[in-house]
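A predicted structure for the sequence below; I have some questions about it.
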Amino acid sequence: MRILVTGRSGQVVMALLERSALVPGVEVIALGRPDLDLEDTASAGAAIAAVRPDMVVNAAAYTAVDKAEQESALAFAINRDGAAAAAAAAARLGAAFIQLSTDYVYPGDKTGAYVESDETGPLGVYGQSKLAGEEAVKLAHPSPLILRTSWVYSPFGGNFVKTMLRLGKERAVLNVVDDQIGNPTSALDIAHAVLRIAPGLPGGGTYHLCGSGDVTWYGLARETFALSKSLGGPCAEVKPITTAEYPTPARRPANSRLSMDAFAARFGFRLRPLQEALAETVSRLV
């Protein structure tokens, strides 16, 4: 099976390349700029047509949440129009299509975990562009699989866990937001899930794909440093602060918890518990 994943160095891209090496009969091809540029819809379609994959995983995206507030046109060009072009190219080939989306499509004002049928309501441009991408993909492909994930971390690229470990080497005390809660998700586990469902993917739908276990950013920082300390790595004291004490250009959802029940019911598995998945990433980084 040939899987084309958009992007070259993103967390999910790198995880798919690594994990696919362990799966016989699966070839993952990563294509990013300049060969496949989601900002250039024509090039995106041509690149996918040239590879002729059995499946396309759209992992590339505009993800600069704060910067998107000033670059809305670019965010929509990549996250909506580029995603639609990739989906349309896959449809022309008769290839399956997976669109990776985000918890930021929700407003974050729900008490419990979000389910797929809950009303969306992005707070900022990034979430708005990703939600628009979901809708555009549905129009461009007959049966896309949309996977909303959250708080992605891994040994690759830039992410919260890597940032904490870097800052832990530089500072003795760190202030971290404690009134935003979500499901940290390992990109390695996202890759595992995609590779597991890819061969028998019967059709589309919208599902949550996230780590098992919820925590605040403050709690995730503490977990990260506890694991790091046990391995002889960097460790800093973490103090909780509120979102109001750490203002950013873009508003973040206070509650990003996602229920994975629907995904588990359809595909028969869940992602690993936070402690187990986080331990793998921290150990590799340390």
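Yep, it's here.

all contacts plus neighbour counts: C-alpha atoms, from now on.
Fine.

can you give me the strands in the stretch 1-150 of the chain?
2-6, 27-31, 55-58, 96-102, 145-149 (DSSP state E, counting those that start in this stretch).

Turn those strands into a markdown table, including mean neighbour count.
Output for the strands of the stretch 1-150 of the chain, formatted as a markdown table (neighbours: other C-alpha atoms under 10 Å):
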| stretch | mean neighbour count |
| --- | --- |
| strand 2-6 | 24 |
| strand 27-31 | 19 |
| strand 55-58 | 26 |
| strand 96-102 | 25 |
| strand 145-149 | 23 |
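
okay if I get those as TSV plus distance to D178?
Below are those laid out as TSV (distance: least, C-alpha to C-alpha, whole Å):
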stretch	distance to D178
strand 2-6	34
strand 27-31	36
strand 55-58	31
strand 96-102	20
strand 145-149	20
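
right, so of these, which gets closest to R252?
Minimum separation from R252 across these (C-alpha to C-alpha) falls at strand 96-102, 12.0 Å.

Could you figure out how far the closest one is turned away from strand 145-149?
Relative orientation of strand 96-102 and strand 145-149, computed by axes from the mean of the first three to the mean of the last three C-alpha atoms, to 10 degrees: 20 degrees.

what's the burial count for V115?
When neighbours are defined as other C-alpha atoms under 10 Å, V115 has 15 of them.

State the distance from it to L74.
Per C-alpha to C-alpha, to the nearest Å, V115 is found 29 Å from L74.

now R33
R33 is 15 Å from L74, by C-alpha to C-alpha.

Kindly report the same for L131.
Taking C-alpha to C-alpha, one finds L131 at 15 Å from L74.

Looking at these two, which one has more neighbours?
Remark: of L131 and L74, L131 carries more neighbours, 24 against 15, as counted by other C-alpha under 10 Å.

dropping in the other structure now:
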Amino acid sequence: MKTVLVTGIFGQLGWELRRSCPESVRLVGVDLPEVDITQGDHVARMFADHSPHVVVNAAAYTAVDRAEQEPEAAYAVNRDAVRLLAEACARHGAHLLQISTDFVFDGTLSRPYSPDDAPNPLSVYGASKMAGEKMTLEVLRDRCTIVRTAWLYSSHGANFVKTMLRLFEERDEVRVVSDQVGTPTWAANLADFLWALLQRERVPSGIYHFTDAGVASWYDFAVAVEEETRPKRRKRVWVRPIRTEEYPTPARRPSYSVLDKHSAWSLWPRSPEHWREALRRMLQELEQPPSC
């Protein structure tokens, strides 16, 4: 039986990985405060206790704007902890699957970003995640996998969808940026893809991109949430499109971060799901929360 150790098990992706874990896998989940992957002794004890065949690093510093004021904290988790994990994997012969982000790109292309495109992050968060990718590849070479994803949401944890649901209850109008374009991703679909990789006899190495299908702006995403939930709410909330400069943030975001997923989708036994259908299924799940 393959032992898969997941860091950040209490986060959105960790939660989805835990509840969809195949019976053929022994899953070990760790998170703060018991295990701090920025501490070398914690990482060493984690490997000694569990002897994982694969480590999925779903832990990350994801506070994009706060990272501009806390770069040391962002790099400690997104780069230095990744180095510790990669070195431990190298010593123990384990495979590292590192989760990364569309924020490693600058958004200047007019086509979807392929895994081979050169990163050029605009923010501390993006730069720290890129640094984690470099650490992974430098230490482990062909015994690692990097999966970049984008705009992640789930019925578990805090995310854009839940923020919109709260605002729709509180307000009659919500302003959302319309000139940043990417693809929403239901964490349940990402988890399913990762299990498809991890159940292979040999986990594929290299860099892959995974999101749901389709393209949207944050405005489009918010409109979809409003439309899907309007019957239950029994009132319409106006979602008003605004430009990025009308909603200034400490961190710069890529204006276009659509990812080319074809190499990843070719390894997934399911057909890609359009983000709108995935959103609908997640919202239905919120109506009837799972027991686990």
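The structure has been received and is ready for your questions. The structure displayed is predicted, hence computed values, not measured ones.

Just give the TM-score of the two.
Here the TM-score for the pair of chains, by TM-score structural alignment, normalised by the length of structure 1, is 0.94; 284 aligned residues with a C-alpha RMSD of 1.7 Å.

follow-up on the earlier one: out of the strands of the stretch 1-150 of structure 1, which gets nearest to Q70 of structure 1?
Q70 of structure 1 lies closest, by C-alpha to C-alpha, to one member of the strands of the stretch 1-150 of structure 1: strand 96-102, at 19.8 Å.

Could you name the residue of structure 1 that is farthest from its center?
When distances are taken from the C-alpha mean of structure 1, A172 lies farthest, 30.0 Å away, according to C-alpha atoms, centre = their mean.

which ones are touching it?
235-237 (C-alpha atoms under 8 Å, 6 or more residues apart in numbering).

Please point out which of these structure 2 shares.
Using both residues aligned by TM-score structural alignment, their matches' C-alpha atoms under 8 Å, structure 2 keeps these contacts from the contacts of A172 of structure 1: 235-237.

Buried subset of the residues you listed, written for PyMOL?
Applying 16 or more other C-alpha atoms under 10 Å to the kept ones among the contacts of A172 of structure 1, the buried members can be selected in PyMOL as follows:
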select buried, resi 235+236
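
The kept ones among the contacts of A172 of structure 1 into a markdown table, with extra columns for distance to L165 of structure 1 and secondary structure?
Below are the kept ones among the contacts of A172 of structure 1 laid out as a markdown table (distance: C-alpha to C-alpha, whole Å; DSSP: H, G, I helix; E, B strand; the rest coil):
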| residue | distance to L165 of structure 1 | secondary structure |
| --- | --- | --- |
| C235 | 7 | coil |
| A236 | 9 | coil |
| E237 | 12 | strand |
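
Can you tell me which of the kept ones among the contacts of A172 of structure 1 lies closest to R8 of structure 1?
For these, the nearest to R8 of structure 1 is C235 (31.2 Å; C-alpha to C-alpha).

buried stuff in stretch 32-39 of structure 1?
Buried, per 16+ other C-alpha under 10 Å, within stretch 32-39 of structure 1: 32, 36-39.

Where does A222 of structure 2 fall, secondary structure wise?
helix 218-233 (DSSP states H and E).

name the helices or strands packed onto that helix?
Counting contacts by 3 or more C-alpha pairs under 8 Å, 6 or more residues apart in numbering; DSSP states H and E, helix 218-233 of structure 2 is packed against helix 160-170, strand 173-177, strand 238-242, helix 275-287.

change it to 10 Å
When contacts are defined as 3 or more C-alpha pairs under 10 Å, 6 or more residues apart in numbering; DSSP states H and E, helix 218-233 of structure 2 packs onto helix 160-170, strand 173-177, strand 181-182, strand 216-217, strand 238-242, helix 275-287.

V139 of structure 2 is nearest to which of those?
Closest of these to V139 of structure 2 is strand 181-182, at 30.7 Å (criterion: C-alpha to C-alpha).

helices or strands next to the closest one in the packing?
strand 216-217, helix 218-233.

got TSV for these, with mean neighbour count too?
Below are these laid out as TSV (neighbours: other C-alpha under 10 Å):
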stretch	mean neighbour count
strand 216-217	20
helix 218-233	17
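
Tabulate those in TSV, adding columns for distance to R166 of structure 2.
Below are these laid out as TSV (distance: least, C-alpha to C-alpha, whole Å):
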stretch	distance to R166 of structure 2
strand 216-217	20
helix 218-233	11
